[in-house]
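> just a sequence and a predicted model for now, questions to come.
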Amino acid sequence: MATYKRILKNKPNANGTLPIIFRVYKDDLNSEFSTPFRIQKSQWDVNNLLVKSNYQGYKGINDTLNQISDKLAVVINRLESEGNFFTAKDIVDELKKGFIDRKSKKITNFIEILGELKKTKKANSANIVRDTINKLKQFRGDDIPVSTINFEFVKGYDGFLALTHDVGGLGVRMRDLRARYNEAVKLGLVDDLQPFKHYSIKVNKNKRRIAITKEEIDKFFAFNYDEYPRYKLSYLTFVFSYYSAGMNFTDVCKLKKGQIGDELSYKRSKTSKPIKVPLYERTKEILKELLTVPKESNGYVFPYLTDFHQSDSQINNRIKKTRTQYNKDIKFIAGKVGITANLTSYVVRHSFATILYHSGNVPIELIKELLGHDNVAITEAYLKEFSTDAMKQLTEQYL
């Protein structure tokens, strides 16, 4: 008798997420059916074998998992009723064949299926998928057979995007197309024609991470916002972010009062990884000032988000808008204190990491923990992504 089980595998990727699979058993042998879903271990309900409701896209994932279960049951019942010999691998192969009529499916419908998977993703990722669908339609129209997605198609799409995108933007679009294609292969929706096998996604080698020196950080901190009260909030945000291990601007916006105790404790939006950061005196001073200011804010520490911002779309749109203004503000402050570097919200995190690293007093293992990286190799790679001039400036003060 054949059986199957949903399983959260125990081998994480670099982001600490684990894949959800179906394992089919028959006659002491088993075969696996991979899904495109990866979650944190804490987000898996081991009793019901479903994604917990504390995960943003839980409903879409669980609906798809239930659909796969139903299809598996149908395949097993059919094979058993036919009375012929079959294996666990045969069940998985039949499941893949039955998932979609690949001969008649067109890429627009193929994209629409992956559009359903879009509902399981966080807002920013979902927006990228939506944009990919729109770009593909602009490139070839609504009727694109799956069989035409080959190396020539990929190169043509690259050339089409190059007309309106810089290297960075083009890379984002091509990576998403590759990810969508790989998801379809995993679900058995298309045969793997390996259209990306001989294609390399372009990287802007001239665009490097920017970090400023400890001296420049001190200059920024010396800014007198009493003379320019309009820039006070952005100034406090920059300082708070730096002293909070380079906390990402999105996480600063989402920070709530309940996440503050003897330390800051939050989940990083980008990776869902739990982060704990010590509270320094300067951080406490900023928190004391912010938390005494009356505001309608659903418990948010910084007044960027309010009760009005409820949906993921509203929250992300608001953060995007405020980040733009924040970047303008810190550039203004930089100009006033004599910093020539192009400051953005990302510079804080990069500067925090490199200044600690080149002080020679902080082990890289500790920097790894503060940044929320899964291993030291990621931290080392992160620190390598700085220009030679920037590295020289950062190290000279310690020589």
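Arrived safely, thanks for sending.
> from now on I want contacts and neighbour counts done on CA atoms only, so please keep to that.
Will do.
> how about the contacts made by residue 300?
By CA atoms under 8 Å, 6 or more residues apart in numbering, residue 300 lies in contact with 253-257, 306.
> so which of those sit within helices?
Those of those mapping onto helices are 253-254, per DSSP state H.
> and the contacts of residue 300, which two are furthest apart?
Farthest-apart pair in the contacts of residue 300 is 257 and 306; separation 13.4 Å (CA to CA).
> next helix or strand past the helix or strand hosting residue 332?
For residue 332, the host element (DSSP states H and E) is helix 312-337. Sequence-wise, the next helix or strand beyond helix 312-337 is helix 345-359, with elements assigned using DSSP H and E.
> relative to helix 345-359, how tilted is the following helix or strand past that next one?
Next in sequence after helix 345-359, counting helices and strands by DSSP H and E, comes helix 364-371. Interaxial angle, helix 364-371 versus helix 345-359 (axes from the mean of the first three to the mean of the last three CA atoms, to 10 degrees): 160 degrees.
> what is the distance between the next helix or strand after helix 364-371 and the centre of its chain?
Toward the C-terminal end, the helix or strand that comes next after helix 364-371 (DSSP H and E) is helix 376-384. Relative to its parent chain, helix 376-384 has a centroid offset of 18 Å by CA atoms, centre = their mean, to the nearest Å.
> counting contacts, what elements does the helix or strand following helix 376-384 pack onto?
Under the assignment DSSP H and E, the closest C-terminal helix or strand after helix 376-384 is helix 388-396. Applying 3 or more CA pairs under 8 Å, 6 or more residues apart in numbering; DSSP states H and E, one finds that helix 388-396 contacts helix 345-359.
> any buried residues in the helix holding residue 332, and which?
315-316, 318-319, 322-323, 326-331, 333-334, 337 (16 or more other CA atoms under 10 Å).
> on that earlier part again, mark which of the contacts of residue 300 are buried, thanks.
Among these, those that count as buried by neighbour count (16+ other CA under 10 Å) are 253-256, 306.
> how about the protein, which residue sits the furthest from its center?
residue 83 (47.1 Å; CA atoms, centre = their mean).
> now do the contacts for it.
Not one residue lies near residue 83 by CA under 8 Å, 6+ apart.
> with residue 352 instead?
By CA under 8 Å, 6+ apart, the neighbours of residue 352 are 242, 245-246.
> 10 Å - rerun?
Contacts for residue 352 (CA atoms under 10 Å, 6 or more residues apart in numbering) come out as 211-214, 217, 241-247, 367, 370-371.
> hold the first one in mind and look at this next one:
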Amino acid sequence: MLKQVLKQRNVFSNVLPKMTTADVICYKYKPLKNGELPLKIKVCKDRKTRYINLGVSTKSEYWDFEKNQPKPTCPDRELIEKLISNKISEVKSKIVELKSNNKEFSATTLVEKVSHPTKAITVGELFKQHIHCLEEEKRTGYRLSIQQTYNSLIKFNSHLDIPFSEMDCGWLKRYETWLRKQGKSENTIGIRFRNIRMIFNSAINMGLVKPENYPFKQLKVSKLHQETAKRALTKDEILSVVNYNITGKDFYCKLAVHLFTFSYFMGGINFVDMAYLTGKNIVSNRLIYNRRKTSKLINLPMQERALLVLKEYKDSNKPYLFPILSISHRTEQQKLNRLHKVITKVNKALKCIGEELNIPIKLTTYVARHSYATVLKRAGVATSIICESLGHSSEKVTQIYLDNFENNQIDKAMELLK
């Protein structure tokens, strides 16, 4: 009868899934120098056994080896029992966590995760890491946006030495209320929250916070968006700016008209990309460059009006095509400061020109980009070749479409700009 029971038990043990166990033992095989026995948590998985030291020991006469627990006469019995219970609970919680995430583990890796847990990275630390990476990648504009969000959060909470689990829905709603009291626009608030969401997603991917703590399931960032008024001009309005009489005007007025003209005729290239253009970007009478914002390759035929603009600034002793940056601007910060100074003065000049020409919207370099897309769209060009960037949710989508067409298709479309 006993043999039959044991046989059935063996059959069941082969059918049932292998369990991971964690129990306390008083390790009597290697007594310490003071004669006491160390207490350990014994972890078993797949017939492999590993141990976690509890950092405490006791004399053999104080330990009940049959019940595997300290005897009532054991000094600090309650504290030892609490320590044992907490450590076993920690091991079991780690097992549940690993299994819920479908992660494979062995007795050795389980012990390592419990004995040497990864140091938790705070919200502030992850922000700083991301900002540093953007500096290394020279993504100046995006880095500045993340830096502004970080600075804003510091002003709101005084510090970011907090775990991501603390940045819950309630915390973020208080931050949103604070931003509104600061008079921030809907779009600014939206940018701040999209940056926070990106950092939070990184934290989840790094295992710094559990997916169930993700606050953006309840707090929808998409609602934090304000429709921006369209900034595109009619073709006649554009040409009035392009043909504006700059005779006798100051340097920034002339530069403003030239940059607007170049942007309109050369695929709506933005100010920063124009600032970094060098002679190497013109190959076989084509403008070829990578957008600094998206890294997408742009390849366009040089237009006659654009060539006339470049002729105004041609100087073999200067590396850049436009007089915005120079060799004296060596560091990224120096370049950023210079770009900010020039764009401010250029847009101020364009605003005055727009008012003089009775243009109904505030004139900026970015208006040229929007107008480029709009003119082609109004002329019947398929949005798959060149589409109105203001109508897109992502600028990358526009660039991907442009990249996938042959040069002659884009060339033909751009003839409509003249």
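On my side now, so go ahead. Bear in mind that the values here come from a model prediction, so they are computed numbers and not experimental data.
> quick check: residue 390 of the first structure vs residue 350 of the first structure, distance?
Residue 390 of the first structure is 11 Å from residue 350 of the first structure, where distance means CA to CA, to the nearest Å.
> now list whatever residues contact both of those two.
With CA under 10 Å, 6+ apart as the test, residue 390 of the first structure and residue 350 both reach 209-212.
> show me what counts as buried in the top strand by length along the first structure.
For the first structure, the longest strand by residue count, based on DSSP state E, is strand 29-39. Using 16+ other CA under 10 Å as the test for burial, strand 29-39 of the first structure gives 30-39.
> can you count the residues close to residue 289 of the second structure?
Other residues lying near residue 289 of the second structure total 21 when counted by other CA atoms under 10 Å.
> aligned partner of it in the first structure?
Taking TM-score structural alignment, residue 289 of the second structure has residue 266 as its aligned residue in the first structure.
> tell me roughly how far the strand or helix carrying that match lies from the second structure on average.
For residue 266 of the first structure, the host element (DSSP H and E) is strand 263-267. After superposition onto the second structure, strand 263-267 of the first structure sits on average 0.4 Å from its aligned residues (mean CA distance after the TM-score superposition for the first structure).
> which residues touch that strand?
244, 251-252, 254-260, 272-280, 283-284, 372.
> next: stretch 354-366 of the second structure.
Outside of stretch 354-366 of the second structure, the residues within contact range by CA under 10 Å, 6+ apart are 229-234, 237-238, 240-241, 244, 256-257, 259-264, 268-271, 343-344, 346-353, 367, 372.
> would you check the span in the first structure matched by that stretch?
Under the criterion TM-score structural alignment, stretch 354-366 of the second structure matches residues 334-346.
> and what of stretch 233-241 of the second structure?
Mapped onto the first structure using TM-score structural alignment, stretch 233-241 of the second structure spans residues 212-220.
> which residues in the second structure does the longest strand of the first structure align to?
Alignment of strand 29-39 of the first structure against the second structure: no match, by TM-score structural alignment.
> which strand or helix spans the residue most central in space within the first structure?
For the first structure, the residue nearest the mean C-alpha position is residue 270 (4.4 Å; CA atoms, centre = their mean). In the assignment (DSSP H and E), residue 270 of the first structure maps to no helix and no strand.
> more neighbours: residue 390 and residue 350 of the first structure, which one.
Remark: of residue 390 of the first structure and residue 350, residue 350 carries more neighbours, 22 against 17, as counted by other CA under 10 Å.
> I'd like the next helix or strand past the strand holding residue 266 of the first structure.
Counting by DSSP H and E, what follows strand 263-267 of the first structure is strand 274-278.
> next, the buried residues of that next one.
Applying 16+ other CA under 10 Å to strand 274-278 of the first structure flags 275-277 as buried.
> mind giving me the packing neighbours of that strand?
Under the contact criterion of 3 or more CA pairs under 10 Å, 6 or more residues apart in numbering; DSSP states H and E, strand 274-278 of the first structure touches strand 263-267, helix 364-371.
> redo that, cut-off 6 Å
For strand 274-278 of the first structure, the packing partners by 3 or more CA pairs under 6 Å, 6 or more residues apart in numbering; DSSP states H and E come out as strand 263-267.
> next, the angle from the strand it packs on to strand 274-278.
Put simply, strand 263-267 of the first structure runs at 160 degrees to strand 274-278, going by the same axes, to 10 degrees.
> just give me how far strand 263-267 of the first structure sits from the chain centre.
19 Å.
> same question, stretch 148-158 of the first structure
So, by CA atoms, centre = their mean, the centroid of stretch 148-158 of the first structure is 26 Å from its chain's centroid.
> out of the buried residues of strand 274-278 of the first structure, which one sits closest to residue 23 of the first structure?
Of all those, residue 23 of the first structure sits closest to residue 275, with 33.0 Å by CA to CA.
> and for the spatially closest residue to residue 244 of the second structure that is not a sequence neighbour, the neighbour number?
Distances taken as CA to CA, 6 or more residues apart in numbering put residue 257 closest to residue 244 of the second structure, at 7.4 Å, once the chain neighbours are dropped. By the other CA under 10 Å criterion, the neighbourhood of residue 257 of the second structure contains 23 residues.
> please apply the same query to residue 203 of the first structure.
Residue 203 of the first structure: 12 surrounding residues under other CA under 10 Å.
> that one belongs to a helix?
No. With DSSP: H, G, I helix; E, B strand; the rest coil as the criterion, residue 203 of the first structure is located in coil rather than a helix.
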